[in-house]
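Student: Next comes the sequence, and after it the predicted model I'd like to discuss.
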Amino acid sequence: MNKLLFSLVLAIPCLVSAQDSSGRKTGDTVRLFRSMDTVSIQARRHVIEVRGGKMILNVGQSAAATGGTVLDILQHAPNITLDPNENLLLKGSAAVNVLIDGRLTYLSGQQLSNLLKTLSVESVSRIEIITAPGAQYDAAGNTGIINIITHKSNRQGYAAALTAGGGFGHFGGQTTENLSGNIRSQHINVYTDLGYSKRSLLPYRTNYQRSSFNGQPAVYDRALTNPFHTGSYSYKLGVDWTLNDRQTLGILYAGYYNPWKRNVNGPTTIRDTAGKILSILQNRDFQNEPSTSNAYNLDCSFHLDTAGRVLTADADYISQHNQYDGYVGNAPENAQGQPQGAFQQLNIHQPSYIDIRSIKADLTWPVHAWKIRTGAKFSAVRIDNNFRYDSVAGGLSYFDSSLSDRFIYTEKIAAGYASVSRQWKGLSVEAGLRAEHTVSEGNALNTAQDNKRRYLDWFPSLSLEKQAGKQHRLSLTVSRRINRPPYGDLNPVRYISDPYSYYQGNPNLLPELAWVGVIGYTLKSKYVFSFTYTRQNHLIAETAFINDTSGALVVTNANYPHSDRFELLTVIPVEPVDGWSINLASNFNYTEYPLILATDSQQVRRAAVDLTLSQQVRLSSKSSFELISRYLSPHTGGIYLSGHYFSVDGGYKISFRQGKMEGRLGFTDLFHTIRYSGSSLSHTLQSGYYNTPDTRRISVSLTWRLGGQLTQGKARTLDEQRRL
């Protein structure tokens, strides 16, 4: 079957060549749009573009984005991947800001992934990836910013889009429904977006570790099935008022609800070094974690004159509640699989309450040929996480004080910035400076661990861009960034897998500081080359060690002294024949950092490559086919060397009824080749994992557009990073 599918993939160029020879006019192709600010790298308004220092995914143009979610389409972007837990990574790091319409999501890890799964790709206009933001952007996020722009019409009248989709994979089906629209008059615009996504998946997870069992060397092998179900709801309602020619006022409410749950089953098999089974542990891990989020925003803008002087202000309040209930259970067996003891169970109750408040103001003030920007912001965060473990024995529950704790975290950030920019003939310059003063406290009440920090950091930035003739453009950007530890990683409680493996937070994590420099060159307004150097101090990355007392594998995050990363990104578009567009995006990178453990010390050096080949075939003026192939070579991340993987996604798109209806048929991971694997880089700690996600799926969707055409939403000033 895989050979047949692979043959079809290779046959695409032949099909296109045959179509081209049929006499279709070359004039049917929409030519590349070329200007100093825009570089289009595929036919029409293409799936991937590079504009003004941003890499842009035009989601609406992708036939592969069928019945899927924003999390699915993000994996088509160069440098964006997922880790084995579906955490979003940019350039291999979780130190990235994720925003929706310029607004902070305030989520990370599994919660962020769950939110992105609720957002239908049909509700999104484009996704921007900014790797070197200026002083007007928050300094958080060492690897950059991902800004998701949703649809909204700027024309008077009404516009709406209704999408329904479904699909299936190895384990179960999926459904996606979305309604987005707005009604605009001369002075008022009311817009909304409602989404629902339901999905059932069955990934397989295996991992191993070498430690000891009853005083002798042993190997622990885990083989787990991890079925989980998610049915996520997202909802948004906003109003924009144009009070007069110079003043606008906006109110926005956005929320989501996700009743996420999973049920993990499988054995931990303990063997001696010769392979003889010493013991077996049958595992059960049930998690029921419904989460809700409610966000409110008030924004206003004042055009002080007609010369471009503008004052804007935003106020935000976000409330989130996560209710985690479940248990971890283990049934010991002997080598023959016979029960060897009573079922051991730990019940888990973990309510988490999060409140976030922020207010900001920005002023743009042109002075002759110069443009001056300045602004200030204050944000306050409070998190209350009560983590309770109860041991169950004889049908009775007993509070386990050694594992339970209550963690309260507060953080206040006061920031201010100023920047100045100017354009000369063929040259544009922008320089800025941002200051952020942070006061934080993480208090684990039961263990009396109270970590207080107060620090002031300065973040300069510089951007130069030179247009040399009509075919050459050079750019240079330099900025200093910060990555504060995710709130959950500061919580010292344990997340237990079985008696021999658990994750534990690290309350002593320090913020990660980085210098990022990018040199860019664009040839003929379409061929893009960029070189990036990133120097990170106090790098936050995963590490692991063996608990000397219990022999358990302990996974946590730690600060590595520093890291150096060099990257060469190239974007090469070609059009072999009329109607067949090819785009090759390649990222060659080299990473180096010291790996320092209690029993091991070495210098990690690793080169890697990330290749994305996108092909678009325009079958007619109303239909197209897209194929996206990606290869990611082995790459480093903290203590682990992650394995390579290859994937092929694609889809067919057709519009009818004068463009009012659009149908899509898509597939992901065609050959089921995506694997998340890794092994320890340490000479003394031997552990690793090999996970098979449930990613080979086929989907179909139908979109019905009413009224006018939805366009991109209002791009607001970007906010601080998500760290929950």
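Tutor: On my side now, so go ahead.

Student: C-alpha from now on. contacts and neighbour counts both.
Tutor: OK.

Student: so what does the longest strand along the chain touch, helix or strand wise?
Tutor: Of all segments of type strand in the chain, defined using DSSP state E, the longest is strand 277-303. Other helices and strands packing on strand 277-303, by 3 or more Cα pairs under 8 Å, 6 or more residues apart in numbering; DSSP states H and E, are strand 247-271, strand 310-333.

Student: Of the ones you listed, give the one that comes closest to Ser655.
Tutor: The closest of the helices and strands packed on strand 277-303 to Ser655 is strand 247-271. By Cα to Cα, the value is 30.5 Å.

Student: Now do the buried residues in that closest one.
Tutor: 247-271 (16 or more other Cα atoms under 10 Å).

Student: now stretch 185-203
Tutor: Buried-residue list, stretch 185-203, by 16+ other Cα under 10 Å: 188-203.

Student: What number of residues are in the vicinity of the closest residue to Tyr208 other than its chain neighbours?
Tutor: Nearest non-adjacent residue to Tyr208, counting by Cα to Cα, 6 or more residues apart in numbering: Asp221, 4.5 Å away. Neighbours of Asp221 under the rule other Cα atoms under 10 Å: 20.

Student: can you tell me how far the residue positioned nearest the centre of the chain sits from Ala585?
Tutor: Residue closest to the mean C-alpha point of the chain, counted by Cα atoms, centre = their mean, is Leu88 at 3.3 Å. From Leu88 over to Ala585 the distance is 20 Å, taken as Cα to Cα, to the nearest Å.

Student: need the helices for the stretch 351-500 of the chain, in chain order.
Tutor: Along the stretch 351-500 of the chain, the stretches classed as helices by DSSP state H, counting those that start in this stretch are 487-490.

Student: take a look at this one as well, against the first:
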Amino acid sequence: MRQFYLLLLVVWSQCAVYAQETATTLTGKVVTETLPMEFVNIVLLDWETKKIVTGAVTDADGTFSFAIAPGTYAVKASFLGYQNYESAAIKVESGKSHIIPLINLKQDGKLLNEVVVEATAKKPLIQLQSDKIVMNVENSVLSEGNTALELLEKAPGVMVDNDGNISLRGKQGVTIMINDKKTYLSQQQLTNLLKGTSSSSISAVEVITNPSAKYDAAGNAGVINIKLKKNARNGFNGSVNANYGRGRKNRFGSGLNLNYKTGKYNFYGSYDQYYRGESETFTFDRNFYTDATRQTLEKFSNQYSVTDEPLKTNNFKAGLEYDLSENTFVGFKVSGDIGSYTNNSMSENKVRSADTSLLSDALTNNHNHSKWNSMSYNGSFLHKFDSAKQEISADVDYTHSRFRDNALLATQFNPTPVQQAYESTRRGMTPSSTSIFVAKADYVYRVKEKLSFEAGWKSMALSPDAGCVGT
């Protein structure tokens, strides 16, 4: 028994020491001139790798705080209309609280003026509501020339890495919704969809860091709800949009929105197409040493890669809404998404010994082609009680999507003094299809402005079918 108590004491002591070594707080404040700035995106980066460690959003006083392990970090601050800020290396020691020097963001001239003029004419660009932060895109400078993914990069607390992975306040596993409906897509499919959706079709972006049960959020990272535009004017009306841009490649898109409202009926439909050309060039230089001290060079490699990545998307929807009464509404909608993405890359890699003798000379061509199509059907019901404090809603959704990926990897190894010439070829095909049926009902009672009671029911059936063929 003494040995048992002694073991517990040792374990407790080790845990206490560990907690003491890792308990560290890093705080800071963001201002513009002397005024505190709210909703500023703060990202904590690992100093060496520049990878995101965590994130935060400043409060009404412009302050933010991180609880982190000892290490060396950098802090990055960004806000629409202001120049980005990135700190020098910040060394965080164990068991000490660290305060970052005051961060003073500078205005970005013309862009800030455009944002203020556009936003104040209709709605403020950023709105803080009881359960979410809303970025009003419609009628702002953000409504043109951006994709949905680029909009998310500007939303408070949202971070998007180079691969299109989305995090909220530094947490992965964010639930993405479009018009209050969850998108049952893989990471690659979701990234392609957001890249192919024009900002001109988006009304607002809602950031919900503490979602209620009705949002059905997986994990605790939060919810991002993208609200698409809806036309409710009487009579027949519509709009046409087109955009063009160029970086290394051309990017262009166009869209059509039509709406006809008469009496209790509202008919609507839209179509958007988008093409994004993209090319990237990489150069990698690597050194390999004989041991961990990195004193003696064994060999080194020089790699050059270039990619061509065209993306094509087509999105459409059509629907009918009918007012059963002043407070009761029903609707039906069908929507679809058809697209393709190709990644063609060429890579040359030479490996040499420390005396520059050629050890390996490889030329690799990689061709990856993905295409998909998805159809969704929705029936909805909404009733608002006379007091306007209570409402009940119901939705039935069915979605069927198909995805197919073909890959070819061919490598030609040229002869060297230590290696004979040979070829390596790999092929792969990944077909998949998914059918999803979801039915749900929700009840909301708003007790007062910042207090509400919610209850709901949901049922879902999922039928996935995936395969993989490789040679």
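Tutor: In hand now; what should we look at? None of these values were measured; they are calculated from a predicted model.

Student: if I read this right, the residue nearest to Tyr208 of structure 1 contacts Thr269, doesn't it?
Tutor: Yes. Counting by Cα atoms under 8 Å, Thr269 is a contact partner of Asp221 of structure 1 at 5.1 Å.

Student: Buried residues in the lengthiest helix in structure 1, which are they?
Tutor: Longest helix in structure 1, counting residues (DSSP state H): helix 2-20. Neighbour counts using 16+ other Cα under 10 Å place Ile12, Val16, Gln19, Asp20 of helix 2-20 of structure 1 among the buried residues.

Student: Include distance to Phe399 of structure 1 when you put these into CSV, please.
Tutor: CSV is the format used below for these (distance: Cα to Cα, whole Å):
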residue, distance to Phe399 of structure 1
Ile12, 63
Val16, 67
Gln19, 71
Asp20, 73
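
Student: rewinding a little: between the helices and strands packed on strand 277-303 of structure 1, which one is nearest to Glu411 of structure 1?
Tutor: For those, proximity to Glu411 of structure 1 was assessed by Cα to Cα; strand 310-333 is nearest, at 14.6 Å.

Student: After superposing both structures, state the mean offset of that closest one relative to structure 2.
Tutor: Averaged over the aligned pairs, strand 310-333 of structure 1 sits 1.2 Å from structure 2 after superposition, using mean Cα distance after the TM-score superposition for structure 1.

Student: Take the helices and strands packed on strand 277-303 of structure 1 and write them to CSV, including distance to Ser419 of structure 1.
Tutor: CSV is the format used below for these (distance: least, Cα to Cα, whole Å):
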stretch, distance to Ser419 of structure 1
strand 247-271, 24
strand 310-333, 15
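
Student: closest to Thr105 of structure 1 out of those strands?
Tutor: strand 310-333 (9.4 Å).

Student: Give the aligned range of the closest one in structure 2.
Tutor: Alignment of strand 310-333 of structure 1 against structure 2: residues 391-414, by TM-score structural alignment.

Student: one step back: hang on, the residue nearest to Tyr208 of structure 1 in a strand?
Tutor: Yes. Assigned with DSSP: H, G, I helix; E, B strand; the rest coil, Asp221 of structure 1 falls within a strand.

Student: Distance of Gln420 of structure 2 relative to Leu359 of structure 2?
Tutor: 10 Å.

Student: okay, the two: which has more neighbours?
Tutor: Ranked by neighbour count (other Cα under 10 Å), Gln420 of structure 2 and Leu359 place Leu359 first, with 17 against 10.

Student: In structure 1, what residue corresponds to the more buried one?
Tutor: In structure 1, Leu359 of structure 2 lands on Leu278 (TM-score structural alignment).

Student: Let me see the contact set for its match.
Tutor: Thr269, Ile270, Arg271, Asp272, Asn334, Ala335 (Cα atoms under 8 Å, 6 or more residues apart in numbering).

Student: Could you list every helix and strand in contact with the longest helix of structure 1?
Tutor: With contacts defined as 3+ Cα pairs under 8 Å, 6+ apart, the packing partners of helix 2-20 of structure 1 are strand 553-577.

Student: now the helix or strand following the strand it packs on against strand 553-577, angle please.
Tutor: As assigned by DSSP states H and E, the chain's next helix or strand after strand 553-577 of structure 1 is strand 580-596. If you take axes from the mean of the first three to the mean of the last three Cα atoms, to 10 degrees, strand 580-596 of structure 1 sits at 160 degrees to strand 553-577.

Student: Which residue numbers in structure 2 does strand 580-596 of structure 1 align to?
Tutor: Using TM-score structural alignment, strand 580-596 of structure 1 pairs with nothing in structure 2.

Student: If I take that strand and helix 2-20, what angle do their directions form?
Tutor: Using the same axes, to 10 degrees: strand 580-596 of structure 1 against helix 2-20 is 140 degrees.

Student: Distance from strand 580-596 of structure 1 to the middle of the chain?
Tutor: How far strand 580-596 of structure 1 lies from its chain's middle: 17 Å, per Cα atoms, centre = their mean, to the nearest Å.

Student: So what does the residue nearest to the centre of structure 1 match up with in structure 2?
Tutor: Counting by TM-score structural alignment, Leu88 of structure 1 corresponds to Ile166 in structure 2.

Student: If we ignore the residues flanking it in sequence, what's nearest its match?
Tutor: That would be Val160: by Cα to Cα, 6+ apart, it lies 4.7 Å from Ile166 of structure 2.

Student: Near Lys285 of structure 2, how many other residues are there?
Tutor: One thing to correct before we go on: residue 285 of structure 2 is Asp, not Lys. Neighbours of Asp285 of structure 2 (other Cα under 10 Å): 12.

Student: surely it meets Asn302?
Tutor: Yes. Using Cα under 8 Å, Asp285 of structure 2 is in contact with Asn302, at 4.8 Å.

Student: burial count for the closest residue to Arg309 of structure 1 other than its chain neighbours?
Tutor: Nearest non-adjacent residue to Arg309 of structure 1, counting by Cα to Cα, 6+ apart: Trp365, 4.7 Å away. By other Cα under 10 Å, the residues close to Trp365 of structure 1 number 17.

Student: dump the residue contacts of Trp365 of structure 1.
Tutor: So Trp365 of structure 1 contacts Gly308, Arg309, Val310, Lys371, Ile372, Arg373 (Cα under 8 Å, 6+ apart).
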